[in-house]
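Peer 1: Below are the sequence and a predicted model; questions follow.
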Amino acid sequence: MKKNSPSADQSEFNPVDLEEVNNKKDGANPLKNKVLSEKGMPQDMSPSELKIFGSDYFTNYEFSWLKFNWRVLNLAKNTDLPLLERIKFIGIVCSNLDEFFQKRVGGLKRQIHAGVSELNVDGHTPEEQMQKIRKEVKKMIKHYRSCYLDEIVPQLHENGILIKDYSELDATLQEKADDYFEKQIYPIITPLAVDEAHPFPFISNKSRSLAIKLRSIETNDLLFARIKIPANRPRWIKLEQTDKNVVLLSVKDLIKEKINRFFPGVEVLSANVFRVTRNADIERNEEEADDLLEMIEEELRERRFAEVVRLEIDKNMPLDVKKYLYSHLHVHQNEVFEMEGPIGLADATQLYNLDGFQHLKLEPWVPSLHPVFRHPIDEETPSVFQVIKKGDFIVHHPYHSFESSTQRFVEQAARDPKVLAIKQTLYRTSSDSPLMHALIRAAETDKQVAILIELKARFDEERNISWAQRLEKAGVHVSYGIAGLKIHTKLTIVVREEEDGLRRYVHIGTGNYHPDTAQLYEDLGYFTCRDEIASDVSDVFNLLTGYAPSQTFRKAFVAPKHLRNNIMELIQKEIDEAREGRPAKIIAKMNSLEDPLIIQKLYEASQAGVSIDMIVRGVCRLIPQKEGLSDNIRVHSIIGRFLEHSRVYYFHNAGEDLYYIGSADWMHRNLDARVEVLAPIEHPRLKQYLEFMLGIYLRDNQQRWVMKSNGNYRKVKRKKGEQKIGTHSYLMAHTKSHAEPIPRATKKDQK
């Protein structure tokens, strides 16, 4: 390192006049005559279909996502939550930011490099978005770090979780720390010098490193070295634990304390932490790829070496070392975030997992056995196929056990001699998934097993490649779907030989076949053996594995070819009903609402008088409660103990009360660039449960936020005399106390 190391146009926009929207004459659609801008249209969308443009009509995707993360941060700040639960949400906030920079900021940076200056549908250029993101993220960093350092850490100490500096340890604990360093840390670390003979080392994504400034005793030259803090060691070392407290030492602090051990004969001037985040928004043209598996493996290799989109550094790092890093990592100062104290607090979830401090957590939730599987003790345990034959049912995770329902379905199919074939789509699963092991066993017993694996499930590509290879070795027919489309739908079909012929049993889910996330994510799973639904699911598999471009479906809504039109037609039906003065209502629950055409149609429905409730956990680009535009639309967001993940859609439909569930959000990517399935729920009791469930969400006064017309959110407060309703605690209690074969609302619930 040299002593004097060097450091390292907007488009004009005139929004559509909102007064024109308010000028409603003769019941005409006020959106009809808007001037169209072709800028910022999603790929494959017909610009002529979108007649509105600008920030009067759409919130910005990135800014909406950041508002979602603020709502998560609110949970970390919530002093009514147990202390370690607050720690967990700090970790989630930081993990979310990591992914946001990898995917969203990475994508914006690619656009800027490509010279994109056009306005997107909400009227922002990529450069404008980057500037606003930095300002908002800096504010968020200040808040979450203040929450962690000024509130949570002192309370950890008060409750016996003592995170100490090396100098604060007594002689006995220092000896333990020294022993740990010599046996568990020193053998792993390889200090890397940077000079004429040693190039600047590769810094891996999300790794923490020490930038070390050194001085040669012999020549007085300044030198630079890097030490990677090992990620395969715990962030905090447990030195001592009693009944009342535990003493922890940061592995980073231990390495800094022993830094001279790595550089004998050289003077260490400083050692400061830095951390990089790399761009994960790397896409390759799979239509030109000869081998999709090989293409994804190459993309993963490229991602490892992708450009840096964020550099987090210790605020106390010497200026010349900062400039040295900027130069060698090719970052601009607007991509640098300086912090005082620990960096990379996504690891804070390790503190949540400490043994012996259950009193600082919420009471563990043990999912219930679904009522349809309950039976008298003297009866033989019914098979899942017997249960499905008795009637359709819905499981609601994590309230109902995934292991005893969805996992049981696959495992019983694998070992049942009457089962001839099993087909499943796989988007994400665990590294040691019992479902995958069951499918391997099924293939080894000569059952026909076909798995459609999505290799491009972001951040799960390596795991899915590994499962694809293991499944193929076992004789499973593995397919990767259709070029240009992600397989996002969650389907399983089992073909069983029975006395009256072949029968198909189906599971359609809103969430992944992932036993771990099923404990944390709220999702629905629909079981049926109805011929019309089973035929549709069979046709979806045939579409994905064969050639069936003109495939049509009886009951299911399937993307990309049909789902958008199906949804638009149902919204139009509500519009027609409202214009005739009849009741019209839509309730839609999803993760994100982004698609401009759907939003435009919802505005039209609002203006016609349709009552619309959107339950959107994360990003929402629609603006509700805006006079003359969206007066009849309300947007709700439920944030709490479990991650809201199910998609449920309700349409009044002239009193028919249509319900659909599936894996598709109302986003361009789900409607036009993914394979998705929405299944109709037609059994009256199942419809009644979904009505009850959605009613709880809309009455929540503990976890619910509502979006205002300015795009900001406010948390709903319980009114005087109002029953206390928190969605997650209410549904946990409901699941434990209701023993009917198919849960339904009581009169009290329906009030």
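Peer 2: On my side now, so go ahead. Numbers count the residues shown, from 1 in each chain.

Peer 1: only C-alpha atoms for contact and neighbour calcs from this point on.
Peer 2: OK.

Peer 1: residue at max distance from the center of the protein?
Peer 2: The C-alpha centroid of the chain is most remote from residue 218, which lies 53.7 Å away (C-alpha atoms, centre = their mean).

Peer 1: Quick one: end-to-end length of stretch 120-127, please.
Peer 2: One end of stretch 120-127 sits 11 Å from the other (C-alpha to C-alpha, to the nearest Å).

Peer 1: how far does it sit from the chain's center?
Peer 2: 24 Å (C-alpha atoms, centre = their mean, to the nearest Å).

Peer 1: On the three-state scheme, the residue farthest from the centre of the chain is what?
Peer 2: coil (DSSP: H, G, I helix; E, B strand; the rest coil).

Peer 1: what helix or strand does residue 234 sit in?
Peer 2: Following DSSP states H and E, one finds residue 234 outside all helices and strands.

Peer 1: Tell me which other helices or strands the top strand by length along the chain touches.
Peer 2: Using DSSP state E, we find that the single longest strand of the chain is strand 266-278. The helices and strands touching strand 266-278, judged by 3 or more C-alpha pairs under 8 Å, 6 or more residues apart in numbering; DSSP states H and E, are strand 208-216, strand 308-314.

Peer 1: let's bring in a second one:
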Amino acid sequence: MNAAAFDTPTTVVDTDPLRDSELYFNRELSALDFNFRVLAQAQDPQVPLLERLRYLCISCTNLDEFFEIRAGTLRHAQDLGVPPGPDGLAPATVLAHIHERAADLVRSQYECWNDVLRPALDDAGVRVMHRDGWSEQQTQWLREYFRDEIMPVLSPLGLDPAHPFPKILNKSLNIVVVLKGKDAFGREGHLAIVRAPRSLPRIIQIPEDVSGGKHDFVFLSAVLSAFVDELFPGMQVKGAYQFRVTRNSELIVDEDEVENLALALRDELVGRGYLRAVRLEIAEQCPDDIVRTLLENFDLTENAVYRINGPVNLNRVIQVYDLVQRPDLKFVPFQPRQLSGVEAMFDTIAEGDVLLHHPFDAFTPVLELLKQASEDPNVLAIKQTLYRTGKESPIVDSLVQAARNGKDVTVVVELRARFDEEANLGLADRLQDAGVQVVYGVVGYKTHAKMMLIVRREGRKLRRYVHLGTGNYHSGTARVYTDFGLFTADADIGNDVHLIFQQLSGLAPTIKLKRLLQSPFTLHAGVLKRIDRETRHAKAGKPARIIAKMNALNEPQVVRALYMASQAGVQVDLIVRGACTLRPGLPGISENIRVRSIVGRFLEHHRVYWFANDGDPDLFCSSADWLERNLLRRIETGFPILAPELAQRVYEEALANYLADNCSAWTLQSDGSYVRLTPAPGDAPHSAQLSLLANVGA
């Protein structure tokens, strides 16, 4: 062979037109746009007023998390020189687009607050008061409150060579103060920083006997700004400007280099609040030279600055929602359906599979099954995955009680559940103290599957009872997230779940499952196989259709397979709540694909995949979105609904029902924009969530 052959690299050009970057939206920008749809709920006069306030706060909190995770990860990728993804956009380009789009969102959020919600709340007798609107009596009460409750815990810091810029905690409220004059030591005043400790309430309610109104509130930031001069006696305050810095909160633990994941994670959590800055929010009237000083301190550039016309911590106004008991300003409460036979869960499940659709069906049966298992002398073992559970979880109480009652209890606790790491470390400690065998899953793969397995002796045989879900074992989110849960005693499903738990707790080889799909092994391939099957049906002239509901979609092979299906004539309907990188409606590519997003009273959370399969439909519920991480880098499950009547119920309630929605649905256009649907002339309005609520008597 000619030696020159080794000197000239061969470049392989990908000529597949379905990999063209123009066919893929950017995931981060698509995720960011979801918050405009949430904000639209706050702007909708048909939504109760305090619920509109809640939606505004959700959009703000979502934006915080977006910067902490997505923008933080992008900056890290930029530093590492990570190449562009399927959309062809380099990290630096995406960050520039993020700043432009996020600035529009922030502007819309504060316009909604200042021009719409705050005046409407005031008219309704719920006043969140401006400083210039305080009466003399209110001002005096707030001054005394400042002196008695706030000033004793403040530690103002003047900036000079002996007092460098202090560490600023992630998302904490701070005031930068411009001073003139000299202090007791003759030091010339210039700038000072006042940090508001987390112990202080961000919303302060003025007593009715002082204010005259039952629901009068002020922001802590307004009180600090109003009375900050009392912290610097003898000096003149020339200006006080609130600011907040957001930091990267994505914990990076090199799991291959640590002997104890829990200890390593604890070490990382200590410094999480002081990781690299990614965003600076500052009062819009703050002078440019002070903004430059802050940017220099936080090692940020101008495209990380967001000037704010209002409180920098606007999401804290959510406290007003909790403090004001005004049913006329909130959604009508409802009582979820209660399962018949909940007092004897093993008998109920033994009679046939049971499906729960939360929040319309109560979460109580899940709690009852575990409680009854913890007390049943015939139950020998309980195995469960826990990703998020919430505080004071009855699930955890039952697991602890089961262990104390002598049952073999194994719990797979995912320590790396984002923002629940500290809670899950404490949860793991509590379970271990009770004698529960705690497993942290598989190094490099988050355990996101939702599974419960109970082994019970019945006569001379052991029987497995299983619960599989699309959502977490969390009583709180089960009241506000849409999710499916399946109870079954099916032997094949029980054995599959048993094998997965063995794999998670031991060093088991690759396993072969009969009913379940599992990532990172068979779920991705199983989805692609079923999309391909629909494609082949369409090419053979048979009816072919795919309907899938999920939270997000970005896995390139799945997107490409869907494009190929569309080209073959498969009708594809995708219900994707958040980020979607697939571009629908392109002639010759995706004209047979439709994408919609539903935003309503409840957070859409269940994942359902349906494939027509030439008249023999294939339906799976799953814990996994069609994201790269879920399909390739996590432990997830997809479980079939085997009982025909239950499969039909899932299809009707979570798919057909949502495709008929013409009130809460937004359709994704080929240019990346979303258009909200309204009933066509002569069509009756249909809201998927409201129709499900009507069935439970709300």
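Peer 2: Structure's in. What do you need? Worth saying up front: this structure is predicted, and the values here are computed from it rather than measured.

Peer 1: Out of the helices and strands packed on strand 266-278 of structure 1, which one sits most buried?
Peer 2: Most buried of these by mean neighbour count (mean count of other C-alpha atoms under 10 Å) is strand 308-314; its value is a mean of 23.

Peer 1: tell me the average deviation of that strand from structure 2 after fitting.
Peer 2: Relative to the matching residues in structure 2, strand 308-314 of structure 1 has an average distance of 0.3 Å after the fit, by mean C-alpha distance after the TM-score superposition for structure 1.

Peer 1: That strand: how far from the chain's middle?
Peer 2: 23 Å.

Peer 1: all helices for the stretch 201-350 of structure 2, in order.
Peer 2: 208-211, 220-227, 261-270, 288-298, 318-323, 345-351 (DSSP state H, counting those that start in this stretch).

Peer 1: need those in a markdown table with mean neighbour count and distance to residue 179 of structure 2, can you?
Peer 2: Shown next, in a markdown table, are the helices of the stretch 201-350 of structure 2 (neighbours: other C-alpha atoms under 10 Å; distance: least, C-alpha to C-alpha, whole Å):
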| stretch | mean neighbour count | distance to residue 179 of structure 2 |
| --- | --- | --- |
| helix 208-211 | 13 | 32 |
| helix 220-227 | 19 | 13 |
| helix 261-270 | 15 | 34 |
| helix 288-298 | 15 | 12 |
| helix 318-323 | 15 | 33 |
| helix 345-351 | 16 | 68 |
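
Peer 1: Out of those, which gets nearest to residue 105 of structure 2?
Peer 2: helix 318-323 (18.4 Å; C-alpha to C-alpha).

Peer 1: counting contacts, what elements does the closest one pack onto?
Peer 2: Going by 3+ C-alpha pairs under 8 Å, 6+ apart, helix 318-323 of structure 2 lies up against helix 49-65.

Peer 1: After the helix it packs on, which helix or strand is next?
Peer 2: helix 72-80.

Peer 1: what about that following helix, how far off from structure 1?
Peer 2: With mean C-alpha distance after the TM-score superposition for structure 1, helix 72-80 of structure 2 averages 1.2 Å from its match.

Peer 1: Residue 393 of structure 2 and residue 475 touch, don't they?
Peer 2: Yes - between residue 393 of structure 2 and residue 475 there is a contact under C-alpha atoms under 8 Å: 7.5 Å.

Peer 1: what about the two, which has more around it?
Peer 2: Taking other C-alpha atoms under 10 Å, residue 393 of structure 2 and residue 475 do not tie; residue 475 has more neighbours (20 against 16).

Peer 1: what does that one align to in structure 1?
Peer 2: Using TM-score structural alignment, the partner of residue 475 of structure 2 in structure 1 is residue 515.

Peer 1: again, but for residue 256 of structure 2
Peer 2: Match for residue 256 of structure 2 (TM-score structural alignment): residue 287.

Peer 1: cool, residue 571 of structure 2 as well?
Peer 2: Per TM-score structural alignment, residue 571 of structure 2 is aligned with residue 611.

Peer 1: mind listing what that match touches?
Peer 2: Contact analysis of residue 611 of structure 1 by C-alpha atoms under 8 Å, 6 or more residues apart in numbering lists 584-586, 632-633.

Peer 1: possible to save the residues you listed as TSV with neighbour count, distance to residue 223 of structure 1 and secondary structure?
Peer 2: Putting those into TSV (neighbours: other C-alpha atoms under 10 Å; distance: C-alpha to C-alpha, whole Å; DSSP: H, G, I helix; E, B strand; the rest coil) gives the following:
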residue	neighbour count	distance to residue 223 of structure 1	secondary structure
584	25	72	coil
585	25	69	strand
586	22	65	strand
632	22	65	coil
633	24	62	strand
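
Peer 1: Quick check: the farthest pair among those?
Peer 2: Farthest apart among the contacts of residue 611 of structure 1 by C-alpha to C-alpha are 584 and 633. That separation is 12.4 Å.

Peer 1: on that earlier part again, the match of residue 475 of structure 2 sits in which helix or strand?
Peer 2: Going by DSSP H and E, residue 515 of structure 1 is not in any helix or strand.

Peer 1: Quick one: residues contacting it.
Peer 2: With C-alpha under 8 Å, 6+ apart, residue 515 of structure 1 has these contacts: 402-403, 407, 429-430, 433.

Peer 1: Which of the residues you listed are still contacts in structure 2?
Peer 2: Of the contacts of residue 515 of structure 1, the ones still in contact in structure 2 (both residues aligned by TM-score structural alignment, their matches' C-alpha atoms under 8 Å) are 402, 429-430, 433.

Peer 1: ok so, going back, among the helices of the stretch 201-350 of structure 2, which comes closest to residue 583 of structure 2?
Peer 2: Among these, helix 318-323 sits nearest to residue 583 of structure 2 (C-alpha to C-alpha), with 35.3 Å.

Peer 1: circling back: now tabulate the helices of the stretch 201-350 of structure 2 in JSON lines and tack on distance to residue 140 of structure 2.
Peer 2: Formatted as JSON lines, those follow (distance: least, C-alpha to C-alpha, whole Å):
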{"stretch": "helix 208-211", "distance to residue 140 of structure 2": "10"}
{"stretch": "helix 220-227", "distance to residue 140 of structure 2": "11"}
{"stretch": "helix 261-270", "distance to residue 140 of structure 2": "40"}
{"stretch": "helix 288-298", "distance to residue 140 of structure 2": "31"}
{"stretch": "helix 318-323", "distance to residue 140 of structure 2": "22"}
{"stretch": "helix 345-351", "distance to residue 140 of structure 2": "60"}
